[in-house]
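*Asks:* only geometry, no sequence info:
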């Protein structure tokens, strides 16, 4: 008797193209073109053939390609050949990229026309482009390789434990680490997300986040599994993004809080087709959630990590509107424990959030980093939070953001939450700086219309004396990483000046 099939035997796109070949797979929000699953399958076959023609003994292909439809072709082309894809951040400096490329030990670097010169500067290995070479030092394109190999490639057997992606963390509080994500991690994440957000065959998920981060690349996997379409916009822009939602029939979009705030500030009233705004990458101000409620914007605050292939917990709009600051319950099959002094604690008790389940990475490129990150209860996130009786999560800060000043512990996130309530303040980042007298001194970088004096006065009324910042600076916007999280290293540098 034949054994039942419990797992896709070939890459995810092969299965989708064989099931619904006529459905729209990709929409180019900038150029206006659309691609069906049949057409995407043929394009991915060409990429897979090109990758097969390259020498890849280590099974890893790095990319230096910004957000564009070609990212999906590269992802599924690598999956079809059983290769690991490692998207690199095109905004990083050459030295950092060189270090990451060495850590990856990638066989090939794939660039685009705009990154040709940077790619040839950092690479000591073959470089090919997704575009026709433009004199930047790259001599061959993937199309050239595919033509020489005949243009087709036989899909390899899909292995759920194979590392499909390596993504580098944002590195806001430490050096970026290369996170390994398996095919199983990606499928489990897509499945859990579908249970929380819902799925319709006509869904269209707008991608305007960088695709070298989890929030930008996850929709490509999810839409192929769902039979939905991914709408790709090369970069976020208030007017263009608002038009893309309305004119492209977008039903879901992934944003960071700063993006959503800019849309709301501009008077955004999304079309009725929009079902969810998946909002992650940092704390969501309660005032922003309230403004979304007033405008009937279906905001879904989420807590996620690269190490968990995106979402860990997500609040549906009705939960977000009713329960201030929550990120909702964990997704299905995702286990989140609150651990204090080494043991799980009950509702209402703060501790470190520890995550386990099928979405969680098997580890980092560096084994020492892997050993340090995992404990008896799972992945130690370094995030602090608590749960209520109904399992809803509240994330209150980072364990390594704790400031010790004059022997007193200061929770940076708690101080930030107070400062955000000060009239005129839009955002706040609190960091500790070395101080000869106090050990560390509390400082705050604030965005908005408030003055440093008004912020300090507000803090003196609302905070304990040791929590009041010794210095406040006002800026136009907080520095952020490409994934939208506050860049604390940049905040510290700004406060030192």
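*Replies:* Yep, that arrived. Predicted model, so just to flag it, every value in this text is computed and none were measured.
*Asks:* C-alpha from now on. contacts and neighbour counts both.
*Replies:* Will do.
*Asks:* Contact partners for the residue nearest to residue 222 when sequence neighbours are not counted?
*Replies:* In space, and not counting its chain neighbours, residue 222 is closest to residue 190: 5.1 Å by Cα to Cα, 6 or more residues apart in numbering. Residue 190 sits next to 218, 221, 222, 225 when contact means Cα atoms under 8 Å, 6 or more residues apart in numbering.
*Asks:* Correct me if wrong: residue 244 contacts residue 250.
*Replies:* Yes - counting by Cα atoms under 8 Å, residue 244 does reach residue 250; the two are 7.3 Å apart.
*Asks:* ok, structure two:
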């Protein structure tokens, strides 16, 4: 089968119940920009950018792990990513899907691209915290951030295959997702990889990469992604991983977050993994300057202060136990819900 070109729109594609071709989408784009709601205007701008004379799209990175920046992504790479997702999750033309993500970010853009490249029947709704409210439609596929999934637990039986990304899935949500009659997956990716390049069933340890992607690790034990359909060069990440094979890996944490406390290197995300079933609020572990240790390990918890039972640290190694617990009324976060650790501590 010939690979579709980014200028093509699948003849089975529907948006909110209407069959739309390229010209129709451009008309919709102008309408969204001129008369649309706030969440529809970015869709209009994206569609006009998609069908312009350029072979690339400019996108903003989220800024959760560094300074937000604008990068160029080839449109054909986005098409190839959409095809890989369709292959991995067994999506077929005519499948009913829900797009409830903000199109300002890569995940929402890629849902649209999957729609018109794979020929999906897409309902596009406002990217609210309760995307399934007053909606009893059955869907083959959808993508959500953890907050949306958490708020939609009672309705998630309407979705056959759900992917959750953008932020860590907490213990409570993981438990709820495992009970669903459908399948729920956690995804791994970033703007540079054109949305996700790997996924795992909720509760599993190992991520499996999508078709035509292979992986290795560098001398920092950070993930290196080879995905010729998406990037001409290998993508070197700052994600510490344990490689299981050239197709499977366990994500450990971000090298940017590693805490060097008295010469001991600690990975906050690995410590958080041991704590996340014991703390029912959002939290993270980080390093703060210390005159004796260089950096001391702290536990930051969102909300009002309360007394934690000492037993919550039982599974931690000697050096993993936080030296201090701090409470922060509200964590700083990106527009798509990722906690910005450094700003939250300021």
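*Replies:* Alright, I've got the coordinates. Just so you know, these numbers come straight off a predicted model, no measurement behind them.
*Asks:* And residue 244 and residue 250 of the first structure? Which one has more around it.
*Replies:* Neighbours per residue, other Cα atoms under 10 Å: of residue 244 of the first structure and residue 250, the larger number sits with residue 250, 25 against 20.
*Asks:* Trace that one over to the second structure, please.
*Replies:* Matched by TM-score structural alignment, residue 250 of the first structure corresponds to residue 139 in the second structure.
*Asks:* Settle this for me: that match is touching residue 99, isn't it.
*Replies:* No - judged on Cα under 8 Å, residue 139 of the second structure makes no contact with residue 99 at a distance of 10.4 Å.
*Asks:* Which of the contacts of residue 190 of the first structure are conserved in the second structure?
*Replies:* Cross-checking the contacts of residue 190 of the first structure against the second structure gives 218, 221, 222, 225 as conserved contacts, using both residues aligned by TM-score structural alignment, their matches' Cα atoms under 8 Å.
*Asks:* residues contacting the last one?
*Replies:* The one in question is residue 225 of the first structure. 12, 13, 16, 190.
*Asks:* Which ones among those residues map onto helices?
*Replies:* Cross-referencing the contacts of residue 225 of the first structure against helices under DSSP state H gives 12, 13, 16, 190.
*Asks:* could I get those residues as CSV with distance to residue 416 of the first structure?
*Replies:* CSV is the format used below for those (distance: Cα to Cα, whole Å):
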residue, distance to residue 416 of the first structure
12, 43
13, 44
16, 46
190, 33
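*Asks:* what range in the first structure does stretch 105-119 of the second structure sit on?
*Replies:* The aligned range for stretch 105-119 of the second structure in the first structure is 213-227, by TM-score structural alignment.
*Asks:* isn't residue 249 of the second structure right next to residue 240, touching?
*Replies:* No - the criterion here is Cα under 8 Å, and residue 249 of the second structure misses it with residue 240 at 10.0 Å.
*Asks:* re earlier: mind putting the kept ones among the contacts of residue 190 of the first structure into a markdown table with secondary structure?
*Replies:* Formatted as a markdown table, these follow (DSSP: H, G, I helix; E, B strand; the rest coil):
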| residue | secondary structure |
| --- | --- |
| 218 | helix |
| 221 | helix |
| 222 | helix |
| 225 | helix |
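*Asks:* Could I get those in JSON lines, plus columns for distance to residue 175 of the first structure?
*Replies:* Formatted as JSON lines, these follow (distance: Cα to Cα, whole Å):
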{"residue": "218", "distance to residue 175 of the first structure": "23"}
{"residue": "221", "distance to residue 175 of the first structure": "27"}
{"residue": "222", "distance to residue 175 of the first structure": "29"}
{"residue": "225", "distance to residue 175 of the first structure": "33"}
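*Asks:* Let me know the closest of those to residue 75 of the first structure.
*Replies:* Among these, residue 221 lies closest to residue 75 of the first structure (Cα to Cα), at 8.7 Å.
*Asks:* from the kept ones among the contacts of residue 190 of the first structure, which is closest to residue 418 of the first structure?
*Replies:* The closest of those to residue 418 of the first structure turns out to be residue 218 (Cα to Cα; 33.6 Å).
*Asks:* what's the first-to-last distance across stretch 9-16 of the second structure?
*Replies:* Start-to-end span of stretch 9-16 of the second structure (Cα to Cα, to the nearest Å) is 16 Å.
*Asks:* Now do it: everything it contacts.
*Replies:* Against stretch 9-16 of the second structure from outside (Cα under 8 Å, 6+ apart): 19-22, 93-94, 115-124.
*Asks:* out of these, which are buried?
*Replies:* For these, a burial check counting by 16 or more other Cα atoms under 10 Å picks out 20-21, 93-94, 115-124.
*Asks:* Now, these that are in strands?
*Replies:* The strands, defined by DSSP state E, take in 121, 122, 123, 124 from these.
*Asks:* could you redo these as JSON lines and give each row distance to residue 226 of the second structure?
*Replies:* Shown next, in JSON lines, are those (distance: Cα to Cα, whole Å):
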{"residue": "121", "distance to residue 226 of the second structure": "31"}
{"residue": "122", "distance to residue 226 of the second structure": "31"}
{"residue": "123", "distance to residue 226 of the second structure": "33"}
{"residue": "124", "distance to residue 226 of the second structure": "32"}
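*Asks:* Quick check: residue 182 of the first structure touching residue 189?
*Replies:* No - if you go by Cα under 8 Å, residue 182 of the first structure and residue 189 don't touch, sitting 10.8 Å apart.
*Asks:* picking that back up, of the kept ones among the contacts of residue 190 of the first structure, just say which sits nearest to residue 474 of the first structure.
*Replies:* When these are compared for distance to residue 474 of the first structure (Cα to Cα), residue 218 wins out at 34.9 Å.
*Asks:* still on that earlier bit, quick one: the closest residue to the match of residue 250 of the first structure other than its chain neighbours from residue 238 of the second structure, how far?
*Replies:* Take residue 139 of the second structure and drop its neighbours on the chain: the residue closest to it by Cα to Cα, 6+ apart is residue 159, 4.7 Å away. Remark: distance between residue 159 of the second structure and residue 238 of the second structure (Cα to Cα) = 33 Å.
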